[in-house]
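1. Attaching a predicted model along with its sequence, questions to come.
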Amino acid sequence: MEKYLSNIFFALILIAGIGYFVMNVRKLIRNIKLGKDVDRMDNKPERWKNMAKIALGQYKMVRRPLSGILHIVVYIGFVLINIELLEIVIDGLFGTHRVFQPIIGNGLYGFLVGTFEVLALLVLAAVVVFWLRRNIHRVQRFWNKEMEGWPKNDGNIILYFEIVLMSLFLVMNATDVPFQQAGAGNVISQFIAPWFNGYSPEALHTIEKTAWWLHIVGILVFLNYLYYSKHLHILLAFPNTFFANLKPKGQFTNVEAVTNEVKMMMDPNADPYAMPEEGAEEEVPAKFGASDVTDLNWVQLMNAYTCTECGRCTSSCPANLTGKKLSPRKIMMDTRDRLEEVGKNIDANGGEFKPDGKQLLDDYITREELWACTSCNACVQECPVNIDPLSIIMEMRRYLVMEESAAPQELNMMMTNIENNGAPWQYSQMDRLNWKDE
């Protein structure tokens, strides 16, 4: 029985790790579904192309070459190295050791593990550069006000995770005496193995098994940490790019009820008092725009969870660059934080939301931030995973204008002038074209 205790313990850890991850994924999906429905299943070929090019191919990352190339190294390395998890799981459950080595032969096995070792070294190098850029060089976009506290620590925690996991993988291989003696795949670990010269075979075996256990437990911890981290984009970047808005940037959505009202007002033959035809009743939204997360659509909520907090949007925002309070990254972070708060409220109240006297508008995002936006779409253009902060800003502006009549004075004056004079300026209708003669 003692022989199988290790395997049973491994199985329990594996079940607990995967089970907790599945529970968090279900919570994530539940929270995203709190958003309003929107159809994003049109033009599937273009959507698959976007997902392959942007999420898988990292197309938008390399617009900034240094960080983009380093990110690709970490992305490819981390994903491919974790293929060895299949072997680790089988070994852990059945008590075998490098079960694939005799099955596929030293040649192929050595090639695969050797590739993993080279990638592990490259990932280590890239992560060190990322740490130096973030903490020593202090790239400005990582030090904005919204990056204080947890967001700043989260970025570093992930880097430490990757350093430890890659180091454990190399140490595990370096102290595996049969693996080193076979000389198949120890491309990097052969240079680490001499560090352990003088250790007894028993000590080497203990170090190897300790590194093995810490590696697999570390991966399970990392997997469950994703839900609480900005690195959730590792999973969500794919659906996020698939369901992204395909319309031209600058083409805003309209409320159908308002559009129909305007069309009727512009039609000289329309009867404003006519009743709608039977079966053609027009659905008027309960609320125009958005004041809280449940007023947004589910794609916008998924955007919030997908945000990588890289700051490319904010560093390209003309409002932010001129000293305005607006940061598109903060818009996404605030939306995610409020959505998490709503989700915890639902969990604490038996599956129903209990009003908490708070909302996204004012409690998280200020009106000053919303009206600072120039709607230029720079943030949308720059985002490496096709997040759309502008759509959230515009929905919240719509709420302020149509529900609270709370537009800035300058905007109210402009709209009044258009209504009275047919032009944004305070001229009479007779004089409104005089500008062309100046």
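-> Structure received.
2. From now on I want contacts and neighbour counts done on CA atoms only, so please keep to that.
-> OK.
3. how about the nearest residue to the most centrally placed residue in the chain, chain neighbours excluded?
-> Central residue check for the chain by Cα atoms, centre = their mean: the C-alpha nearest the mean position is that of residue 306, 1.9 Å away. Of all residues not flanking residue 306 in the chain, residue 233 sits nearest, at 4.6 Å (Cα to Cα, 6 or more residues apart in numbering).
4. circling back to that earlier point, state the distance from the residue nearest to the centre of the chain to residue 397.
-> Going from residue 306 to residue 397 by Cα to Cα, to the nearest Å gives 23 Å.
5. Return the set of buried residues in stretch 103-112.
-> 106, 109-110, 112 (16 or more other Cα atoms under 10 Å).
6. contacting residues around the residue nearest to the centre of the chain?
-> 230, 232-233, 236-237, 240, 385, 387 (Cα atoms under 8 Å, 6 or more residues apart in numbering).
7. thought residue 218 was touching residue 165?
-> Yes - Residue 218 lies in contact with residue 165 (Cα atoms under 8 Å); the separation is 6.8 Å.
8. For these two, indicate the residue with more neighbours.
-> residue 165 (22 against 17; other Cα atoms under 10 Å).
9. right, and that one touches residue 215 too?
-> Yes - look at residue 165 against residue 215 with Cα under 8 Å: they come within range, at 5.9 Å.
10. What are the boundaries of the helices in the stretch 101-250 of the chain?
-> Using DSSP state H, counting those that start in this stretch, the helices of the stretch 101-250 of the chain run over 150-174, 177-182, 201-225, 233-242.
11. Tell me which of the ones you listed lies nearest to residue 434.
-> Comparing these against residue 434 with Cα to Cα, the closest turns out to be helix 233-242 (47.5 Å).
12. List the contacts of the closest one.
-> Looking at helix 233-242 with Cα under 8 Å, 6+ apart, the contacting residues turn out to be 47-48, 50-51, 54-56, 299, 302-303, 305-308, 385-387.
13. if we go to 10 Å?
-> 40-41, 44-56, 75, 79, 226-227, 231, 299-300, 302-309, 384-387 (Cα atoms under 10 Å, 6 or more residues apart in numbering).
14. another structure for you, compare them:
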Amino acid sequence: MSKQIAFTVFLLIASGVFGYTVNRLISFFRITKRDFKIDNIGERTKTTLLVAFGQTKILRKPVIGLLHALVWWGFIVITIGTAEMAIDGVAGTERILQFLGPLYTLIVASGDIFAAIIIIACVAFLVRRHIMKVKRFEGVEMTHKSHWDATIALLMILLLMVSLMGMNMGYMQSVENYVGAFPVSAMFLGMISGMSPESVHLFHETNWWTHIVMVFVFLNVLPYSKHFHVIMSVPNVFLTDLKPYTKMHNMPAVTKEVELMMNPDTAFAAPPEGEEAAPPSRFGVKDIEDITWKNYVDSLTCTQCGRCTEVCPANITGKLLSPRKIMVDVRRRMKDKGPHFAKDNNYTDGKSLVGDYISKEELLACTSCNACVQECPVNIDHVSIIMDARRYLVMEESSAPNEWNMMFTNIENNGAPWQFSPEDRMNWAEGIQLKVNG
């Protein structure tokens, strides 16, 4: 009974703290705009099955991708066992799901095998980060804290898996006719075969408590870590923007004005009474209150893996732009301003996302090629924020390169980016046998 009480207290505390943290993050969504719409559920479900559960984009790097995919699939299987432990902890039972019979044996055997695979994978990840020093783990946004964030999370996962296998070993040694199969843990059973029954019981209980306490700690570390993608990746993939990569979203306020101007009946007419549109508060994105809720979900989902920056042509050629940094900066800015702005819409700290966190030079370096979006394993859309921030610079600050301003002027005057009269558009075809339609 004392074990049940202690476990229930731990469960309530951990759940309460996690609930408070998540509720705080959710409150920041009220700051953002609701411009992103969810449609085409069938296509979204297909994308989620392929990208999130099938790990198709992760597997583009076959070796390390397979290791990561195995960790993810193992996480799903082991979560079933963790849920069973939670039920056992509250109810005072032992292996309550054993009534599932052969299916239960398959689940626990798979969990045991995956635990060993995850241990190997975590060691490989640590070696890549601290010994091989893979280049894409570096960058101005990858601070000392970012590296320790990843290291601590990997060490916690290692401890979770070792304690799980230790718990399995203790269970096999202490129960004569145990339920399930533990093929990997059984290989190490000789390590405790000489222990007394009391010592085996202590060994089992120590590993059980270590595992469950680490689950609670890890759960509450996640929202403050890049490893929050463990929770956010599946929803974010489901929320993928299904438009073609190179298609930009139009600004509704601007689109409406253009449509009115293109219609001879409404171009110079006053709007009907009661239908006067309120002017937009801002064109584009200057700060976090201008981003969409999907942009914020993207920032919470970012794994900081660096695959986006690794393929960015601007970054490769020495420009300041790093798509990963854009996501890190959005999350960092929301962390800095969000708690205050959620309470007071007039709050200002004299800073803004564009200018103080993301520089103009970074924004102008983007080629809009969407290589970062294509490569991202969790389908983050970096370019949408960059484009909206550019719109702010051009439409609000009149801050654009001279070449852009010349192009804008030519489009306005000539209907094309080039500086010649529309009447001269077909001059190049004079003197050649070319059939021109229209």
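-> Nice, I can see it. Please read all numbers here as calculations on a predicted model, not as lab measurements.
15. re the thing from before, turn the helices of the stretch 101-250 of structure 1 into CSV, including distance to residue 420 of structure 1.
-> Shown next, in CSV, are those (distance: least, Cα to Cα, whole Å):
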stretch, distance to residue 420 of structure 1
helix 150-174, 49
helix 177-182, 84
helix 201-225, 57
helix 233-242, 44
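16. Point out the most buried one among these.
-> Sort those by mean neighbour count, taking mean count of other Cα atoms under 10 Å, and helix 233-242 sits at the top with a mean of 21.
17. Check the offset of the following helix or strand past it from the chain's centre.
-> Per DSSP states H and E, the first helix or strand lying C-terminal to helix 233-242 of structure 1 is helix 256-266. Here helix 256-266 of structure 1 is found 37 Å from its chain centre; the criterion is Cα atoms, centre = their mean, to the nearest Å.
18. What is the corresponding segment of structure 1 for stretch 369-378 of structure 2?
-> Counting by TM-score structural alignment, stretch 369-378 of structure 2 lines up with residues 376-385 of structure 1.
19. Give me the distance between that stretch and the centre of its chain.
-> 14 Å.
20. repeat for stretch 333-341 of structure 1
-> 13 Å.
21. ditto for stretch 363-374 of structure 1
-> 22 Å.
22. Quote the end-to-end distance of it.
-> Using Cα to Cα, the span of stretch 363-374 of structure 1 from its first residue to its last is 22 Å.
23. got it, and stretch 41-59 of structure 1?
-> Stretch 41-59 of structure 1: ends 22 Å apart by Cα to Cα.
24. Which part of structure 2 matches it?
-> The aligned range for stretch 41-59 of structure 1 is 38-56, by TM-score structural alignment.
25. quick one: contacts of that stretch?
-> 57-59, 65-66, 68-70, 72-73, 76, 233-242, 377-379.
26. Just the buried residues of those.
-> 57-59, 65-66, 68-70, 72-73, 233-234, 236-241, 377-379.
27. What lines up with residue 290 of structure 1 in structure 2?
-> So, by TM-score structural alignment, residue 290 of structure 1 is matched to residue 285.
28. On the three-state scheme, that match is what?
-> At residue 285 of structure 2 the chain is in coil, as set by DSSP: H, G, I helix; E, B strand; the rest coil.
29. gap between it and residue 347 of structure 2?
-> 17 Å.
30. ditto for residue 410 of structure 2
-> Applying Cα to Cα to residue 410 of structure 2 and residue 347 of structure 2 gives a distance of 40 Å.
31. In terms of packing, which of the two has more residues around it?
-> Using other Cα under 10 Å, the more surrounded residue of residue 410 of structure 2 and residue 347 is residue 410, with 17 against 12.
32. Where does the residue nearest to the more buried one when sequence neighbours are not counted fall, secondary structure wise?
-> Of all residues not flanking residue 410 of structure 2 in the chain, residue 417 sits nearest, at 5.2 Å (Cα to Cα, 6+ apart). For residue 417 of structure 2, there is no enclosing helix or strand under DSSP H and E.
33. Could you count how many residues lie near residue 417 of structure 2?
-> By other Cα under 10 Å, neighbour count at residue 417 of structure 2 equals 15.
34. One more: residue 344 of structure 2?
-> Neighbours around residue 344 of structure 2, by other Cα under 10 Å: 10.
35. Contacts only, for residue 334 of structure 1.
-> Contact analysis of residue 334 of structure 1 by Cα under 10 Å, 6+ apart lists 146, 293, 304, 328, 340, 360-361, 363-365.
36. ok, 7 Å please
-> If you count contacts by Cα atoms under 7 Å, 6 or more residues apart in numbering, residue 334 of structure 1 has them with 364-365.
37. Mind telling me what it corresponds to in structure 2?
-> By TM-score structural alignment, residue 334 of structure 1 lines up with residue 329.
38. do the same with residue 245 of structure 1
-> Alignment note (TM-score structural alignment): residue 245 of structure 1 maps to residue 241 of structure 2.
39. What distance do you get for that match to residue 376 of structure 2?
-> Here the distance between residue 241 of structure 2 and residue 376 of structure 2 works out to 13 Å (Cα to Cα).
40. Map residue 363 of structure 1 onto structure 2.
-> Checking with TM-score structural alignment, residue 363 of structure 1 has residue 356 as its match.
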